[in-house]
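Engineer: No sequence on hand, only this structure:
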């Protein structure tokens, strides 16, 4: 039987699938899927020295991000290697999703593996996103930085996870939902905030109730190669919107950037955006 499995999946991909199974006892909290994409991602990282020589970034301190999200960045050896890694990670996400009986759907926040896709019973299992950027070439001389992002339920019941997934960017099924092209979700640098209609997590609630707090917003207009992070203090809040007095502008997304690089900016300016577009920073 093992030889048959080897024919279906390369050994490097079979191992995490075989070792990541979870108990199906209904009385215990279990992952949404039978096989863990987080564990499979750890195997993916461990396969090469280049991937292992990276770092966990964008560690959340607020629920649900600190419970379900994982972000990892490493410096690839060449643009070709980065492209190969992106393709391999996409394949891994699809295989883990298929093994869990799910289907990948592409949304602005990434590719989500869901059960009962495009039906009222749709349930997210995990999300996967891999991007590369040629920014900070002086720090990654041979190739672009590659960033992996995933969200996966590891410890709570399905109702809690369903709401948390929405905070993390999952858009539930509705007849009006529009899915994104695959190339846009897996290759774009942008990491948009969760939909404005999504429930707020602890971070958004904290920001909305904390005038004077230091917060940031990452903006990456479509059809551009460079996004920027804006940093300032909460000035006022109203009707779900947060008005921030912005003093600083940085190149790229500072949550995953290897270095802070300021960009010229007005002495002070105001930006108003939904509370869940902002994140706490320092």
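Structural biologist: Received, thanks. The structure displayed is predicted, hence computed values, not measured ones.
Engineer: rest of the way, CA atoms for contacts and neighbours
Structural biologist: Will do.
Engineer: Is residue 86 inside a helix or a strand, and which specific one?
Structural biologist: Element membership of residue 86 [criterion: DSSP states H and E] is helix 79-99.
Engineer: which other helices and strands contact that helix?
Structural biologist: helix 37-46, strand 103-107, strand 123-133, helix 182-187 (3 or more C-alpha pairs under 8 Å, 6 or more residues apart in numbering; DSSP states H and E).
Engineer: can you tell me which of the ones you listed comes nearest to residue 2?
Structural biologist: Closest approach to residue 2 among the helices and strands packed on helix 79-99 (C-alpha to C-alpha): helix 37-46, 18.5 Å.
Engineer: The helix holding residue 86 vs helix 37-46, what angle?
Structural biologist: If you take axes from the mean of the first three to the mean of the last three C-alpha atoms, to 10 degrees, helix 79-99 sits at 150 degrees to helix 37-46.
Engineer: Comparison target below:
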């Protein structure tokens, strides 16, 4: 079913409309999509990415759907699709990447529970690609007022979503798999991890879990026990596509080796 919103302006409202599509699919258990024009300049990046201009001004939106950077200009098409019954990223990925190829756009995807969520930014109308890839027919329309998006739009316009910036810090490690990669760094102060950063081009479900796992290291002395617990969390709490769980664990191990116990013994 198509979701329709009149008079949406600004990139933050477009992204909020995509979130509303996900909410509807979660509650009503049927496919919903919305197709809008992103009427505002900005940059929508993949998982935990950031970009600064020549003056050092960061103008980004940190997205949960992951993937490659998408540079959004005035009147860029934005498509959000949410479909229930998706249990694995590996089953969602072929559809998402086929949609990306067909539309010549940039796609991000994740799982919200057992609902697949895809976002696409493209220069041309991707509706026909959507119908072909998902073997769907246009039919049914649900109209929403822009006022129902206001609260979520404020979130997407807030500094917590727009000002994330990766920092190489004390130690940095990365793993590459073809065109996909994951990179992380930690800052160590007086023997304790005081900062963590994550970047990369990959997809994850639950979408924030890679960063949440890295956050468990913050405030600790990054010893063997902390490393082991983080590796277990990767095995049992997150699904990755593009990079593997082993890639993510190798990054954690490399961080431990580069800024490990030698930093955690504070001189008397």
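Structural biologist: Cool, got the structure. All figures in this text were calculated on a predicted structure; none of them were measured in a lab.
Engineer: Would you give the TM-score for this superposition?
Structural biologist: Once the chains are laid over each other, their TM-score by TM-score structural alignment, normalised by the length of the second structure reads 0.31; 148 aligned residues with a C-alpha RMSD of 6.4 Å.
Engineer: so what secondary structure elements neighbour the host helix or strand of residue 234 of the first structure?
Structural biologist: Using DSSP H and E, residue 234 of the first structure falls within strand 228-238. With contacts defined as 3+ C-alpha pairs under 8 Å, 6+ apart, the packing partners of strand 228-238 of the first structure are strand 214-219, strand 241-251.
Engineer: buried stuff in that strand?
Structural biologist: Applying a neighbour-count criterion of 16 or more other C-alpha atoms under 10 Å, one finds 228, 229, 230, 231, 232, 233, 234, 235, 236, 237 buried in strand 228-238 of the first structure.
Engineer: Also stretch 171-184 of the second structure?
Structural biologist: For stretch 171-184 of the second structure, using 16+ other C-alpha under 10 Å, the buried residues are 171, 172, 173, 174, 175, 176, 180, 181, 182, 183, 184.
Engineer: Return the most buried member of the helices and strands packed on helix 79-99 of the first structure.
Structural biologist: Among those, ranked by average contacts under mean count of other C-alpha atoms under 10 Å, first place goes to strand 123-133 (a mean of 26).
Engineer: which helices and strands does the helix or strand that that strand is followed by pack with?
Structural biologist: For strand 123-133 of the first structure, the following helix or strand on the C-terminal side (DSSP H and E) is strand 145-152. For strand 145-152 of the first structure, the elements it packs on are helix 37-46, strand 69-75, strand 123-133, judged by 3+ C-alpha pairs under 8 Å, 6+ apart.
Engineer: the inter-axis angle of the strand holding residue 234 of the first structure versus strand 241-251?
Structural biologist: Going by the same axes, to 10 degrees, strand 228-238 of the first structure makes 170 degrees with strand 241-251.
Engineer: ok, which stretches of the stretch 151-268 of the second structure are strands?
Structural biologist: For the stretch 151-268 of the second structure, the strands defined by DSSP state E, counting those that start in this stretch occupy 171-177, 180-189, 192-201, 203-205, 239-241.
Engineer: shouldn't residue 32 of the second structure be in contact with residue 23?
Structural biologist: No. Between residue 32 of the second structure and residue 23 there is no contact under C-alpha atoms under 8 Å: 9.6 Å.
Engineer: Give the residue from those two that has the larger number of neighbours.
Structural biologist: residue 32 (26 against 16; other C-alpha atoms under 10 Å).
Engineer: that older thread, turn the helices and strands packed on strand 228-238 of the first structure into TSV, including distance to residue 273 of the first structure and mean neighbour count.
Structural biologist: Converted to TSV, those look like this (distance: least, C-alpha to C-alpha, whole Å; neighbours: other C-alpha atoms under 10 Å):
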stretch	distance to residue 273 of the first structure	mean neighbour count
strand 214-219	9	22
strand 241-251	5	20
